[in-house]
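Q: compute the structure for the input listed below.
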Amino acid sequence: MSHPKPRPLTLSARGPLRGTLTVPGDKSISHRSLMFSALAVGESRIEGLLEGEDVLATAAAMRAMGATIERGDDGVWRVHGVGVGGLLQPEAALDMGNSGTSTRLLMGLVASHPITATFTGDASLSSRPMGRVIEPLSKMGAEITASPGGRLPLMVRGINPAVPIEYTLPVASAQVKSAVLLAGLNTPGITRVIEPVPTRDHSERMLRGFGAELTVEEGPSGKIISITGEAELKPQHLIVPGDPSSAGFWMVAASIVPGSEIVIRNVCMNPTRTGLIAALKLMGADITKEGAREVGGEDVADLRVRHAPLRAIEVPPDLAPSMIDEYPILFVAAAFAQGRTVARGAHELRVKESDRIATMRTALEAAGVATEEYEDGLAIQGSGGALLPGNAQVASRLDHRIAMSMAIAALGAQGPITIDDVAPVATSYPDFFQTLEALGQ
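A: Predicted coordinates:
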């Protein structure tokens, strides 16, 4: 997939943000909704699916392997699945665009089917290592040929029957866990993943909802997740809640712009995803949960956020797995806090769409923020609520979260901030800038 032409954008401070908004459907849940529906026999219906480029890459890949996937005029997606074990040989390479989640989870699916699939991606995705998924899938019998450094393009030659394994995650990664569980779906016997540090559990919740035999228990080394193979998944009607990672941008925006008050509707409150809310509340943010409810097995609520002065904290490292994607916007909140915030324990940021530690340090320093870089995070000297100097040119490094985070930073900058390329925002939040305009009216 060739990257679209760069789209630079200049933003500057504006008045209070006010209004009610909904954020796009949760990206993690959207990916899994399509994959699991494609493995069920019969028609599943999905409402609220995130229609960003990453999720559309998953839809295209599942179509290429035999599923029928269509979006109705009513916005509801209908998926006719092929059944576990029924994936077909794709005729061409699977283009994953910028989506690491699609790549790693689909590698797991292919690993236990008697098919061969080649995975390609854009320049950003092709720079990201896949070794952590290659290792367990190879133990199950899949043959994986990758580019140097365990990168894309790579080819997965699946095996059937695959070998069930017991695998302890060496790093906290929901993607690696999910890849092994998905390979286990079509593997005779019981496949186990041991998770020393909890990570987002959307796969476990949704697989159970589709009828897979999956258990979670506490063991001496952490959670033991067991899946019984040769599963039969039943079609479902799914409602995808709002993405807490996308909501994070507006939580920070309302917190740092004086006079702001917003309500974000229908946000996923899965406890493995609410680390940013916990961190912002420690900093003094005014975030209230309203109308808590359960939708499709996930906790959901509306969030009311009002401007509040933020204070620096040492971010508890144990929050890292539940907010790994939100660190860039947390760094922006820290830039406006009173005092020096230290956020560590996030090694994983080095291998995201960009090296998010180095990229955010460079961007914030360009905007006039003093930072100190560690191997696993940043220390940030806050402005105490004062406007940042701004007058900066920053590079997004083809990373949607960097682009959106620096757009929010610009709302509290004295001089304009120009982001070299905001086109990658379409991978996860196509309406981000329209929402920003509407809240600022």
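Q: hey, let's count contacts and neighbours off CA atoms from now on
A: Noted.
Q: what number of residues lie near Asn391?
A: 18 (other C-alpha atoms under 10 Å).
Q: now it: how far from Thr10?
A: Distance from Asn391 to Thr10, counting by C-alpha to C-alpha, to the nearest Å: 10 Å.
Q: sequence B follows; please return its structure for comparison with A:
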Amino acid sequence: MAHTASPQPVTINPAPALVGRIRVPGDKSISHRSLMLAALAVGESRVEGLLEGEDVLATAAAMRAMGADIARGADGIWRIHGVGVGGLLQPQAALDMGNSGTSTRLLIGLVASHPITATFVGDASLSARPMQRVIAPLSLMGADFTPSPGGRLPLMVRGLAPAVPITYTLPVASAQVKSAVLLAGLNTPGITRVIEPVATRDHSERMLAGFGAVLSVEQTPEGRLISITGEAELKPQSIVVPGDPSSAAFWLVAASIVPGSDVVVENVGMNPTRNGIVNALRLMGADITEIDARDVGGEPVADLRVRHAALKGIEVPRELAPSMIDEYPALFVAAAFAEGRTVARGADELRVKESDRIAVMKDALIANGVSLIEHEDGLSIDGTGGEAIPGGARIASKLDHRIAMSMAIAGLHARAPVMIDDAAPVRTSFPTFFALLDALGGSVTWS
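A: Reported below is the predicted structural model:
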């Protein structure tokens, strides 16, 4: 599953107006969690709209390796027969997580409270990402870890059953760390508690409750307190996965910056812990309209119509960071076309994603003629006031799907084509990205 294929260079040519209706893949966060929880339920769960990118397929493969029966039907619906909480089997080989940090951290949490040993491996990008943030709380619960230097992959975890319930206050805002502890708590006697001083995406809480776990959320002076009662019995579910707001973000930015554009992105998840990019773009003056707002499987969903608009530079509210951390690269692109300066800070987490997204986006934007200042926790970007950026450079995606897609969007309104050294990582989260770009009127040349 690791990204080892030959690089796929691509050139993005300046585009006329982008026009049309598109549907983005299913939400990646919800897709991961639906497979994991269905694999722990007793009976058959059905998942419709699952993101079939490499990251989610890595999760499916890992759950199969630990005993779950997971298959995709000819109708596109995934059917999962789970093993029950506490029923995970010893995997016979290392679990290859490819490029997926979410899969890795959440599955480490699952394994931590089961009496099995699992080794996690991944590609070069994932192997450079720190795992200490989940090792620390899960060690308190009794799991034993043998990581590579720096707390990285390859990593072996020996689970403990029964594990020890803990109350853990998150030192950094991280839905992955919160989820890892809650998932470990599923098979831990007693009540496991997580306190998050800064609220993060709440898909795990919603889905755990939907599958029947005894879970409560309350506000305390210290922050959100999430409590889960262990030795849970999960019930199979039918899930319809909404469109991924992180994938929709690229089209919201693209239609905003390319003159004459009018695009409808259908079925976008509008969970308030995930839609910070919509709020930030609206603060910049983006023309984004919600159509047919509805609720699907406990998650708010809407179709989003976005039309070209004159964007203005803003100071992005820091409190938006947890609800749009993956969308900052796309936001940086929007800022490059705004009038005046956009200051986007409070995003330290970008330094430890698939790449150092602050440094890599800085280099890519500067190479294509954008003026900016790098900060430890973000960028200050001077926009063109709606004019095309110079473009013309070849940028390094650094095995990071969001870098490749963000710079592809930037190339749509550039005076000269923008070249990306390797678009292959886009398959991890958005296999249809370039096909949709063509369908809307963009022009892509493969080298």
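Q: and the TM-score between these chains?
A: With the length set by TM-score structural alignment, normalised by the length of structure 1, the two chains reach a TM-score of 1.00; 441 aligned residues with a C-alpha RMSD of 0.5 Å.
Q: before we move on, back to that, quick one: common contacting residues for Asn391 and Thr10 of structure 1?
A: Residues touching both Asn391 of structure 1 and Thr10 (C-alpha atoms under 8 Å, 6 or more residues apart in numbering): 416-418.
Q: need the helices for the stretch 301-441 of structure 1, in chain order.
A: 327-335, 356-366, 400-410, 432-439 (DSSP state H, counting those that start in this stretch).
Q: I'd guess Val156 of structure 1 is in a helix, am I close?
A: No: counting by DSSP: H, G, I helix; E, B strand; the rest coil, Val156 of structure 1 is not part of a helix but strand.
Q: which residues touch it?
A: 107, 110-111, 116-118, 142-145.
Q: looking at neighbours, which among those is most surrounded?
A: Ala111 (33 neighbours).
Q: what about the aligned partner of Leu439 of structure 1 in structure 2, neighbour count?
A: Under the alignment (TM-score structural alignment), Leu439 of structure 1 maps onto Leu440 of structure 2. The number of residues packed near Leu440 of structure 2 is 22, by other C-alpha under 10 Å.
Q: what's near enough to touch Leu440 of structure 2?
A: Leu440 of structure 2 neighbours (C-alpha under 8 Å, 6+ apart): 18-21.
Q: now do the residue nearest to Val425 of structure 1 when sequence neighbours are not counted against Ala407 of structure 1, distance only.
A: Distances taken as C-alpha to C-alpha, 6 or more residues apart in numbering place His400 nearest to Val425 of structure 1, at 4.4 Å, with adjacent residues excluded. To Ala407 of structure 1, His400 of structure 1 is 11 Å away according to C-alpha to C-alpha.
Q: okay, the contacts of Leu440 of structure 2 in JSON lines with distance to Leu350 of structure 2 next?
A: Shown next, in JSON lines, are the contacts of Leu440 of structure 2 (distance: C-alpha to C-alpha, whole Å):
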{"residue": "Leu18", "distance to Leu350 of structure 2": "29"}
{"residue": "Val19", "distance to Leu350 of structure 2": "31"}
{"residue": "Gly20", "distance to Leu350 of structure 2": "32"}
{"residue": "Arg21", "distance to Leu350 of structure 2": "31"}
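Q: select from these the one having the most neighbours.
A: Leu18 (26 neighbours).
Q: what about the strands in the stretch 51-200 of structure 2?
A: 69-72, 78-81, 95-96, 117-121, 144-148, 152-158, 167-169, 191-196 (DSSP state E, counting those that start in this stretch).
Q: how much does the fourth one stray from structure 1?
A: Right, strand 117-121 of structure 2. Following superposition, strand 117-121 of structure 2 is found to deviate from structure 1 by 0.1 Å on average (mean C-alpha distance after the TM-score superposition for structure 1).
Q: now swap in the first one and tell me
A: Following the fit onto structure 1, the mean deviation recorded for strand 69-72 of structure 2 is 0.2 Å by mean C-alpha distance after the TM-score superposition for structure 1.
Q: go on, the shortest one?
A: In the superposition with structure 1, the aligned residues lie an average of 0.1 Å away from strand 95-96 of structure 2, counting by mean C-alpha distance after the TM-score superposition for structure 1.
Q: against which helices or strands is that strand packed?
A: helix 54-65, strand 117-121 (3 or more C-alpha pairs under 8 Å, 6 or more residues apart in numbering; DSSP states H and E).
Q: give me the angle between the last one and strand 144-148.
A: Using axes from the mean of the first three to the mean of the last three C-alpha atoms, to 10 degrees, the direction of strand 117-121 of structure 2 lies 20 degrees away from that of strand 144-148.
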